[in-house]
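1. Only the shape, not the letters, is given here:
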């Protein structure tokens, strides 16, 4: 594909918020498959910690983006 053809393409970014099972080990350098598409983890994955009422661990949360174009 030539440079002129690439310039005419639009860039589309699809963003997701992912809630993974407690204890998951995700890093900003990882990729994740969402709905069959490979996405890049963006930002720092966060841990919801433990519930003060039940003591159970909450999910891991992170953002992931798929960029096309």
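-> That came through fine. Given the structure is predicted, the values throughout are model-derived calculations rather than measurements.

2. CA only for contacts and neighbour counts going forward, please
-> Fine.

3. who's in contact with the nearest residue to residue 11 once chain neighbours are set aside?
-> Nearest-residue entry for residue 11: residue 69, 4.4 Å, with adjacent residues in sequence omitted and distances by CA to CA, 6 or more residues apart in numbering. Residues counted as contacts of residue 69 (CA atoms under 8 Å, 6 or more residues apart in numbering) are 9-12.

4. now the end-to-end length of stretch 32-40.
-> Stretch 32-40 stretches 6 Å from its first residue to its last (CA to CA, to the nearest Å).

5. same question, stretch 4-13
-> Start and end residues of stretch 4-13 are separated by 21 Å (CA to CA).

6. Kindly report the same for stretch 46-59.
-> This stretch, stretch 46-59, spans 9 Å end to end (CA to CA).

7. Next, the buried residues of it.
-> For stretch 46-59, the buried set under the neighbour-count rule, 16 or more other CA atoms under 10 Å, comprises 47, 58-59.

8. for comparison:
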């Protein structure tokens, strides 16, 4: 799922350049192992996982497992 964010104006990421952060919220199959140090290819672009991946866990109603969710960003500029 595409998402967009921008760095804080005047922050370290934006000194003397235009920084663009393109990001995605990824829903991966349950049981997959993703870490904050991993990179993932989305639409042909290499993105870094940002933040801690979240496991939706098991439904108390059906017993099925939900997806793994994580944010992935590509920073340019």
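-> Nice, thanks for sending it over. Just so it is clear, the structure is predicted and the values come from calculations on it, not from any experiment.

9. sorry, back to before: would you convert the buried residues of stretch 46-59 of structure 1 into JSON lines that also reports distance to residue 39 of structure 1?
-> Conversion of those to JSON lines gives the following (distance: CA to CA, whole Å):
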{"residue": "47", "distance to residue 39 of structure 1": "20"}
{"residue": "58", "distance to residue 39 of structure 1": "23"}
{"residue": "59", "distance to residue 39 of structure 1": "19"}
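
10. Narrow those residues to those in strands?
-> Counting by DSSP state E, the part of the buried residues of stretch 46-59 of structure 1 found in strands is residue 47.

11. Touching, residue 65 of structure 1 and residue 41? I think so.
-> Yes. Taking CA atoms under 8 Å as the definition, residue 65 of structure 1 is a contact partner of residue 41 at 6.6 Å.

12. Which one's more surrounded, those two?
-> Neighbours per residue, other CA atoms under 10 Å: of residue 65 of structure 1 and residue 41, the larger number sits with residue 41, 23 against 19.

13. Do I have it right that that one meets residue 29?
-> Yes. Checked against CA under 8 Å, the pair residue 41 of structure 1 and residue 29 is within contact range at 6.8 Å.

14. count of residues packed around the aligned residue in structure 2 for residue 23 of structure 1?
-> Using TM-score structural alignment, the partner of residue 23 of structure 1 in structure 2 is residue 31. Residue 31 of structure 2 is flanked by 12 other residues according to other CA under 10 Å.

15. now residue 2 of structure 2
-> Residue 2 of structure 2 has 11 nearby residues by other CA under 10 Å.

16. which non-adjacent residue is nearest it?
-> Nearest-residue entry for residue 2 of structure 2: residue 24, 4.5 Å, with adjacent residues in sequence omitted and distances by CA to CA, 6+ apart.
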